[in-house]
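Novice: no sequence on this one, just coordinates:
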């Protein structure tokens, strides 16, 4: 009888739904995981919340005004967007910055992901596509509920998300705890809560880093 291979550990990705490099990093991770699965290395995946803009108003802000103030000019913002778009194309992703009207607060998005259970990975992907490719407001609870359903999230999780307080404190505490633990950039990757690396590195480098991390942790446990 066929049995599923034992996992190589709990691989967790620290991420924010408005981080473009996190979407690129996920694409590279998916490619790396596909390669590693062919070698018999599979992981139990999870996503951890990180707020890049913890002081963002609950309703979000106009993206152009926010980015102009943050970077000193709209032209500088466009220059940075173009750089991200180029990196995205190399990873097979199409950024549509022209459709992105608002910069949202991401607490609600993190709540959705936390409540998604086994659909976490699919929900995260749907959020990235909704924001970066479709220009949807992922700070809006009704929009998020629709996206969760589209990604295959269970009714139980969606019902819990409808409770505006469900896992809110946990999300805030996790984000703060990760920041206090030294996480300052996303995406960051943890294997069995051991920090591995940060950044949207190419899939081959990511796969190599995961191979080496598994080997080290297994040797320590032997």
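Specialist: Yep, it's here. What you see is a predicted model, and the numbers here were worked out from it, not measured in a lab.

Novice: Every contact and neighbour count from this point should use C-alpha atoms.
Specialist: Will do.

Novice: Give me the neighbour count for the residue nearest to residue 138 when sequence neighbours are not counted.
Specialist: In space, and not counting its chain neighbours, residue 138 is closest to residue 144: 6.0 Å by C-alpha to C-alpha, 6 or more residues apart in numbering. Applying other C-alpha atoms under 10 Å, we find 25 residues neighbouring residue 144.

Novice: Residue 144 against residue 131, yeah?
Specialist: No: Residue 144 is not in contact with residue 131 according to C-alpha atoms under 8 Å; the separation is 10.7 Å.

Novice: For the residue nearest to residue 138, give me its contacts.
Specialist: With contact set as C-alpha atoms under 8 Å, 6 or more residues apart in numbering, residue 144 has these partners: 108-109, 112, 127, 138.

Novice: what does residue 136 give?
Specialist: Applying C-alpha under 8 Å, 6+ apart, we find residue 136 in contact with 100, 130, 143.

Novice: Pasting the second one now:
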């Protein structure tokens, strides 16, 4: 087992309801394996971005929302098919037909923030993605969030207590605003040592090359 210390940190700016963010997570995992073969390791931290910052806190009916956004149910269905196919290419089995709500994701991001503080962020992010895209979970619902966070290793009582108040709300909103102020307009976006490198769920080998090149540039600057 490789016990080398991480060389630096990759920051992922994402939203839990972005399918390309889940696909990008799989590509990132493969990219990290590739750079580790080159004896380079990174830690990963997840940061909030709301695709729908004006979404009501209770969310909305998904079919109605997408009808307004895309103009027709047929167009919505075609997009879901395209995304499902892309997900299958990285080993993910999406069931978007199970989704009935488009949620507000503020509370989901608060859970991810808490997971980061407890050293369980990757597992909790994975549980939220899987719950939403594969099982149709309403991740705008506090009970659902607590259940999924528990799957990722968090204490359900701690999550429930956190969600019953405003803990982390200001920080999540502030981080979302900071991402936009840095020029990020789409997710997933990836940064290395605080430097935004690219956006989009690009193939793992391209990700690995970008991380390797960026790390070499940063290392040379520091020399």
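Specialist: The structure has been received and is ready for your questions. What you are looking at is a predicted structure, and each value in this text was computed from that prediction instead of being measured.

Novice: related to what we said a few turns ago, hmm, which two among the contacts of residue 144 of the first structure are most spread apart?
Specialist: Between any two of those, the greatest separation by C-alpha to C-alpha is 11.3 Å, found for 108 and 127.

Novice: overlap in contacts of the two?
Specialist: Shared contacts of residue 108 of the first structure and residue 127 (C-alpha under 8 Å, 6+ apart): 138, 144.

Novice: So which of the two has more stuff around it?
Specialist: With other C-alpha under 10 Å as the criterion, residue 108 of the first structure and residue 127 differ in neighbour count, and residue 127 comes out ahead with 26 against 23.

Novice: before we move on, which element is residue 75 of the first structure in?
Specialist: Residue 75 of the first structure is part of helix 74-90 when elements are defined by DSSP states H and E.

Novice: Identify each buried residue in stretch 67-83 of the first structure, please.
Specialist: Of all the residues in stretch 67-83 of the first structure, those buried under the rule 16 or more other C-alpha atoms under 10 Å are 67, 74, 77-78, 81.

Novice: what's the neighbour count on the residue nearest to residue 100 of the second structure when sequence neighbours are not counted?
Specialist: For residue 100 of the second structure, the nearest residue in space outside its immediate sequence neighbours is residue 62; the separation is 5.3 Å by C-alpha to C-alpha, 6+ apart. The criterion is other C-alpha under 10 Å. On that basis, residue 62 of the second structure has 14 neighbouring residues.

Novice: The equivalent of residue 123 of the second structure over in the first structure: neighbour count?
Specialist: Under the alignment by TM-score structural alignment, residue 123 of the second structure pairs with residue 122 in the first structure. If you count neighbours by other C-alpha under 10 Å, residue 122 of the first structure ends up with 16.

Novice: that older thread, can I get the contacts of residue 136 of the first structure in JSON lines including distance to residue 172 of the first structure and secondary structure?
Specialist: Formatted as JSON lines, the entries for the contacts of residue 136 of the first structure read as follows, by distance: C-alpha to C-alpha, whole Å; DSSP: H, G, I helix; E, B strand; the rest coil:
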{"residue": "100", "distance to residue 172 of the first structure": "25", "secondary structure": "coil"}
{"residue": "130", "distance to residue 172 of the first structure": "23", "secondary structure": "helix"}
{"residue": "143", "distance to residue 172 of the first structure": "21", "secondary structure": "helix"}
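
Novice: Among the contacts of residue 144 of the first structure, which one sits closest to residue 10 of the first structure?
Specialist: Distance from residue 10 of the first structure was checked for each of the contacts of residue 144 of the first structure by C-alpha to C-alpha. The minimum falls on residue 112, at 20.3 Å.
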